[in-house]
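**Q** Starting from these lines, generate the structure:
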Amino acid sequence: MKAIDLTRTFSASMPVFPGDRPTVLRKTEGGEADVVCYHLDTGMHVGTHIDAPLHMIPDGKKLSDIPIERFFARGHLIDARGKKEIDAVLLEGKDIQKGDCVLVYTGFDEKFAEPDFYTDYPVVTEEFAKRLVDLGVSFIGLDTPSPDTTPYAVHKILLSSDILIIEGLCNCKELTSVSSFEVIALPPKFEAEAGPVRVVARVG
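**A** Prediction:
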């Protein structure tokens, strides 16, 4: 069995959405000399993270409401490199079953540290999102900061149908030569609309 880590390292230097507060991850002062403790102050939508329905749907589910089984799924890679719009045609020929997950690989993760990472990313079309609803997938993951832009129609289509959204993936290129894989995406059990998530593809 091989494990491919699709998760960004969580650090205080991570870029955030324009207007969001910077992440604070610092070593606390005081205490016993040989004891190390860190303090974290962060928004939920930084680095590799997962959106639950509450993020866009009033009275939607929090992360803590999602059954643990939902975070394990057979994966399908959608190679969308070079595309500004990710359309439903890319799903054709894929044997996607109910409960599976779809990972969208654009290569945009390579721009993570650049100023336009949060402003000029590829987006998913509403038709693509509606097709995922029809297929009954468990979640979608992308190597971009979001599947769409304001007014976030794609977010609302997916989350209103209980499809979770993982944003900020990396290393998806390592899956381009893989025929089959399972995705494990485990977030903390936060009573919140989103949270950081460790995403791993298990191959073989």
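
**Q** Please make it C-alpha for all contacts and neighbour counts, starting now.
**A** Noted.

**Q** Looks like residue 48 contacts residue 8 (just checking).
**A** Yes: judged on CA atoms under 8 Å, residue 48 makes contact with residue 8 at a distance of 5.8 Å.

**Q** quick one: the helices in the chain?
**A** 126-135, 153-160 (DSSP state H).

**Q** so who does the residue positioned nearest the centre of the chain touch?
**A** Most central in the chain under CA atoms, centre = their mean is residue 166, positioned 1.7 Å from the mean C-alpha point. Applying CA atoms under 8 Å, 6 or more residues apart in numbering to residue 166 gives the contacts 48-51, 139-142.

**Q** where do the contact lists of residue 48 and residue 8 overlap?
**A** Joint contacts of residue 48 and residue 8 (CA under 8 Å, 6+ apart) are 168-169.

**Q** which residues sit against the longest strand along the chain?
**A** Taking DSSP state E as the criterion, the chain has its longest strand at strand 72-79. Contact with strand 72-79 is made by 90-91, 94, 96, 99-106, 138, 175-176, 180-185, as judged by CA under 8 Å, 6+ apart.

**Q** And the buried ones among those residues, selectable in PyMOL?
**A** Buried residues among these (16 or more other CA atoms under 10 Å), as a PyMOL selection:
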select buried, resi 91+96+99+100+101+102+103+104+105+106+138+175+181+182+183+184+185
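
**Q** Tell me which of the contacts of strand 72-79 fall in strands.
**A** The strands, defined by DSSP E, take in 101-105, 182-185 from the contacts of strand 72-79.

**Q** Another for comparison:
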Amino acid sequence: MSLIDISVPLSEDLPAFPGDPAIRLERAGVAANPFHLTRLSLGSHAGTHIDAPAHLLGEGATVDAIPLEWLIGPCRVVDLRGRKGAIAAGELKPLPLAGVRRLLLRTDNSELWLRPGFCEDYVGLAPDAANYLVELGIRLVGIDYLSIEPAGETSTVHRTLLGAEVVILEGLNLAGTPAGDYELLCLPLKLIRVDGAPCRAVLRPLA
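**A** As a prediction, this is how the structure comes out:
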């Protein structure tokens, strides 16, 4: 079985979105003697993670309410490298997306994981592109940095997607992943009444 791990490794060196808690991994020490234990401290949107509707919408669904069927199944990876700034609807409309329910956007963002610290010049979605994905019936959309919304923008993109119950999968690493069709397996931590959760995301080629 060939699997492609598209998750980023959680470590104290991994950047966090500005304002989010930093990742802290601490040995539990003598209290754990003689077993090795680690105390984890991180935000619900650390590394590769999903945004549930509750991330922005007060009455929105939390992580534990998202059906696993939305997170596992056929998906399409599209190659949008070379784009700068926000991806507009006009750049998505020529792509073969009819019938696609899970969409992963490979951009130049995947190269940003090689740079230390948070990078504000990442590529995100423009509001009209978010509206277009909702019109298509997309159930899950993923992107290869810590936010699907360009830095400094308002919450319009998140509000559009999450308001339509589209799961947002952020913090992917799609470097080396060719465009094409795959099976996505994305399992977030089963956190109760929480707005998002880190997850392990992998692709299995369908061909």
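
**Q** Give me the TM-score for this pair.
**A** TM-score of the superposed chains, computed with TM-score structural alignment, normalised by the length of structure 1, equals 0.90; 201 aligned residues with a CA RMSD of 1.9 Å.

**Q** Go through the helices of structure 1 and pick out the most buried.
**A** Mean neighbour count (mean count of other CA atoms under 10 Å) peaks for helix 153-160 among those, with a mean of 21.

**Q** quick one, that one and helix 126-135 angle?
**A** Angle, helix 153-160 of structure 1 to helix 126-135, by axes from the mean of the first three to the mean of the last three CA atoms, to 10 degrees: 10 degrees.

**Q** what span of structure 2 lines up against helix 153-160 of structure 1?
**A** Using TM-score structural alignment, helix 153-160 of structure 1 lines up with residues 156-163 of structure 2.

**Q** Have a look at how far, on average, the matching stretch is from structure 1.
**A** Its aligned residues in structure 1 lie a mean 0.4 Å from stretch 156-163 of structure 2 after superposition (mean CA distance after the TM-score superposition for structure 1).

**Q** Need the contact partners of that stretch.
**A** The contact list for stretch 156-163 of structure 2 (CA under 8 Å, 6+ apart) reads 52-53, 56-57, 60, 125-127, 130-131, 134, 148-149, 167-168.

**Q** Max pairwise distance over the residues you listed: which two?
**A** 60 and 126 (22.3 Å; CA to CA).

**Q** So between these two, which is more surrounded?
**A** residue 126 (19 against 16; other CA atoms under 10 Å).

**Q** Touching, that one and residue 149? I think so.
**A** Yes: the criterion here is CA under 8 Å, and residue 126 of structure 2 meets it with residue 149 at 7.4 Å.

**Q** quick one: contacts for residue 112 of structure 1?
**A** Contacts for residue 112 of structure 1 (CA under 8 Å, 6+ apart) come out as residue 15.

**Q** Against residue 42 of structure 1, how distant is it?
**A** Taking CA to CA, to the nearest Å as the measure, residue 112 of structure 1 falls 18 Å from residue 42 of structure 1.

**Q** Likewise for residue 113 of structure 1?
**A** For residue 113 of structure 1, the distance to residue 42 of structure 1 - CA to CA - is 18 Å.

**Q** Likewise for residue 4 of structure 1?
**A** 26 Å.

**Q** just residue 150 of structure 1 next, same as before
**A** On the measure of CA to CA, residue 150 of structure 1 and residue 42 of structure 1 end up 22 Å apart.

**Q** The two: which is more packed in?
**A** A count of neighbours by other CA under 10 Å puts residue 42 above the other of residue 150 of structure 1 and residue 42, at 17 against 7.

**Q** Leaving out the residues flanking it, which one is nearest to that one?
**A** In this structure, residue 42 of structure 1 finds its nearest non-sequential neighbour in residue 23, 4.7 Å apart by CA to CA, 6 or more residues apart in numbering.

**Q** Same question for residue 20 of structure 1.
**A** residue 43 (7.7 Å).

**Q** count of neighbours near the residue nearest to residue 147 of structure 2 when sequence neighbours are not counted?
**A** Spatial nearest neighbour of residue 147 of structure 2, excluding adjacent residues (CA to CA, 6+ apart): residue 170 at 5.9 Å. Residues within reach of residue 170 of structure 2, counting by other CA under 10 Å, total 25.

**Q** Over to the one 3 residues further on?
**A** Look at residue 173 of structure 2: counted by other CA under 10 Å, it has 25 neighbours.

**Q** so who does the aligned residue in structure 1 for it touch?
**A** Superposed on structure 1 with TM-score structural alignment, residue 173 of structure 2 falls opposite residue 170. Counting by CA under 8 Å, 6+ apart, residue 170 of structure 1 touches 6-8, 109, 143.
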